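Novice: Sequence unavailable; structure follows:
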């Protein structure tokens, strides 16, 4: 038996091609070792079993290596734990594509139900986005709640949202997700909504012949429309601040990257911002912007943004579009990568897919390999070989921070207009703006004012035109 399992393991290391799979591999539903979070301290076990959902993870491995499949499930485990669940078991099946009816194949659902019964789990989390029919079929056969990856990420965002804008964005994404997945037990959503005794709202609670599912969908659409109006109003404040920075020609730098890569720690290290730092996925949902300056006095802004993840739900990208515009409108993206992660190159690819979706693929980008104090040097070298425009840092120890600051300064846009002028002493405000957003080559204090030779942006150059030296 051990020889047979070893043979299967060796074959599972190979990349799946487009041809048919071996029958034995297709029928294998492998248990992934080491993904249980069940604790041994009895008091803590009793507490968590009362408070947390007990879950079994299920994945379908369609391409890549066995290591890729297990990395994906390991990430799903972290997501489940962040949402407040206790992972009891994890299963992965190798298939050419997920089963259209039950995700893992009808023959394997019985094995999944046995695993659920054996562990006492109350929830199954699938590593993928399931169609409404797949969710319904799995729940009907496994007899416990089934959640897909999208719903799990939405739940984490709902727990972590703090600001009014963040809460509204998350609720809008959840409503968009739920509107396509309304269902009821015993067909009660297909009945026409009647009086209160029938579960409806009586007079005024329905249209002619409106069913319960239509009523619920109408309420979701109404609430979503209200949230979009609220987000449009909240967006005005963000747009005003951004327009003010652009008017004063203050360059902006966006810190972006995979969730839990250390973006907030890096912002704190660079600006002493005091942003919450937590070893958890999606700890930052509300962007933080801080002003800082280069070694030669030029002012620029650094913005911490929401982390990305593989297969980031489209609903979240749409709902958080106003927040993600901080990345698309930036002059420079500091793309933070977790050097201690088993697959940092895969994370870079996933983040760049989101960049493309929000229209940020054309923004200049600097790769920052973080957490090098805990990283495998061979992995770091692999990233540097693939990404030559990169710097290695540790936000925790401060290693490489000076090099990163120098790289950011060199990548910031330079003022394009050369000016030679004499500013009256009462126009100290203009001199201050030249210091903040321009590059000063020469300053001379004279009896008639301050002689300044500098390079500034086009907008400021127009304001300085009356003071130019002939």
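Specialist: Okay, I see it. What you see is a predicted model; the values in this text were computed from it and never measured. Numbers count the residues shown, from 1 in each chain.
Novice: Could you use CA atoms for every contact and neighbour count after this?
Specialist: Noted.
Novice: List the residues that contact the spatially closest residue to residue 138 that is not a sequence neighbour.
Specialist: In this structure, residue 138 finds its nearest non-sequential neighbour in residue 102, 5.7 Å apart by Cα to Cα, 6 or more residues apart in numbering. Under the criterion of Cα atoms under 8 Å, 6 or more residues apart in numbering, the contact partners of residue 102 comprise 109, 134, 135, 137, 138.
Novice: Next one for the comparison:
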């Protein structure tokens, strides 16, 4: 990469990173550039032989349409991590500068030939494009490169399929995959060609190709549509159970907090640090797909629930947002969203924008305002003081923690307690000792302003929610409560 930059008149990689769209020479713009540091080829020969039996060997290609060169390379580096998570060995990464992707071949017909030479030279068996390909682009690239071609969307769907554990999660992923596959079914050879159906006139195939009039391609589409319909019904039935549990928590006046954020930002680690839940923690993208809910308490002793949700990523496929609707509704229905940001990421503002974009889409779909947001910067033990100072400027009001070391967790608990909904009905009651369960509820759900034990019972002045105020109304002092 350094040698290639110097040949083009740039002294360092940082010089190239600062270039904007219109600042490159025309020849440089149209060329395919190698992105250094993406290869995950192993040096140990025994390990290489082992992984070659198990892992697909892939070449990555992206189209740089906006932003700086550094941003385009960061996008391809993220694609490399996605490919590794899916079980691939990244051999090479290429970026081409274009105003927009070529409608026929994504990178342009001339660059397809160059890409083919790289594929043959590296021995790759798969090409992954950093964008969503149309069915025609997919078909053109596979026909010319003679290897399997997939796009970013298919890669993310594959990772979701590998990590889904629960029945609901597996059904959601399968639905998203089928919705993605349906418009991309295409026929190969005569076995999938259109049948004549009756008279063979008009050049429809002639003798041997007259048949019922339905192609195998059409049959596959019909079966996929039927499966999609079935999966939607199953997911709807499963979401009823989730909604029932959520409704019980709401009726019991237990505030809820949803942990949302970019994939691998440390959401599950934060849930464990706050609740001791023991949820799976793994340094991998999309390790968590199934929502996990745990109870915990504020420093004042008030109970609330914490829900770990599926991670987001830039350009999250819309099929996944639709399929994971019931899981994402945990975020929309929460009283507070704890937005976790990876403090060790080189471009955390990308993560923040991607998460807020998805949250905004959820809000628009429900036509409702999203709950308040508390930004939490995680992994402070894995980054520099300079990066933390930059984040404090970018994200004023954020809480800085390390779920690994425990630093900042107590402050986070206090901030969550401050932002949760407060009881809004003040009561002044004298509760008989035989109704001690009501006193316990006031301690658990409300705010005690005054408590005194008398011969007749426990006298309380407190702020509570409306439902508990109704239950206490019969014990109001002088028959009234505010």
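Specialist: Okay, I see it. What you are looking at is a predicted structure, and each value in this text was computed from that prediction instead of being measured.
Novice: Out of the contacts of residue 102 of the first structure, which is nearest to residue 4 of the first structure?
Specialist: Lowest distance from residue 4 of the first structure to these (Cα to Cα) belongs to residue 109, with 23.7 Å.
Novice: The residue of the second structure sitting at the aligned position of the closest one in helix, strand or coil?
Specialist: Under the alignment (TM-score structural alignment), residue 109 of the first structure pairs with residue 112 of the second structure. Under the three-state scheme (DSSP: H, G, I helix; E, B strand; the rest coil), the conformation of residue 112 of the second structure reads as helix.
Novice: ok, residue 112 of the second structure touching residue 143?
Specialist: No. Using Cα atoms under 8 Å, residue 112 of the second structure is not in contact with residue 143, being 10.7 Å away.
Novice: sorry, back to before: which member of the contacts of residue 102 of the first structure is positioned nearest residue 254 of the first structure?
Specialist: Minimum separation from residue 254 of the first structure among the contacts of residue 102 of the first structure (Cα to Cα) is found for residue 135, which lies at 37.7 Å.
Novice: Was I right to think the closest one contacts residue 143?
Specialist: No. Under the criterion of Cα under 8 Å, residue 135 of the first structure lies out of contact with residue 143, with a separation of 11.4 Å.
Novice: Which of these two has more residues huddled nearby?
Specialist: For residue 135 of the first structure against residue 143, the residue with the higher neighbour count under other Cα atoms under 10 Å is residue 135, and the figures read 20 against 15.
Novice: roughly how far apart are residue 388 of the first structure and residue 17 of the first structure?
Specialist: According to Cα to Cα, to the nearest Å, residue 388 of the first structure and residue 17 of the first structure sit 31 Å apart.
Novice: which residue sits closest to the spatially most central residue of the first structure, ignoring its sequence neighbours?
Specialist: Computing the C-alpha centroid of the first structure and ranking residues by Cα atoms, centre = their mean puts residue 308 first, at 2.3 Å. Distances taken as Cα to Cα, 6+ apart place residue 258 nearest to residue 308 of the first structure, at 4.6 Å, with adjacent residues excluded.
Novice: Give me the neighbour count for the equivalent of that neighbour over in the second structure.
Specialist: Taking TM-score structural alignment as the alignment basis, one finds that residue 258 of the first structure is matched in the second structure by residue 262. Applying the criterion other Cα under 10 Å, we find 26 residues in the vicinity of residue 262 of the second structure.
Novice: Let's verify the counterpart of residue 301 of the second structure in the first structure: helix, strand, or coil?
Specialist: Alignment of residue 301 of the second structure against the first structure is given by TM-score structural alignment, with residue 297 as its counterpart. Of the three states, residue 297 of the first structure takes coil under three-state DSSP.
Novice: Contact partners for residue 297 of the first structure?
Specialist: Applying Cα under 8 Å, 6+ apart to residue 297 of the first structure gives the contacts 435, 436.
Novice: coming back round to it: dump the residue contacts of the match of residue 109 of the first structure.
Specialist: With contact set as Cα under 8 Å, 6+ apart, residue 112 of the second structure has these partners: 105, 141, 144, 145.
Novice: In helices, which of those fall?
Specialist: Taking DSSP state H as the definition of helices, the contacts of residue 112 of the second structure contribute 141, 144, 145.
Novice: Please check those and keep the buried ones.
Specialist: With neighbours counted using 16 or more other Cα atoms under 10 Å, those contain these buried positions: 141, 145.
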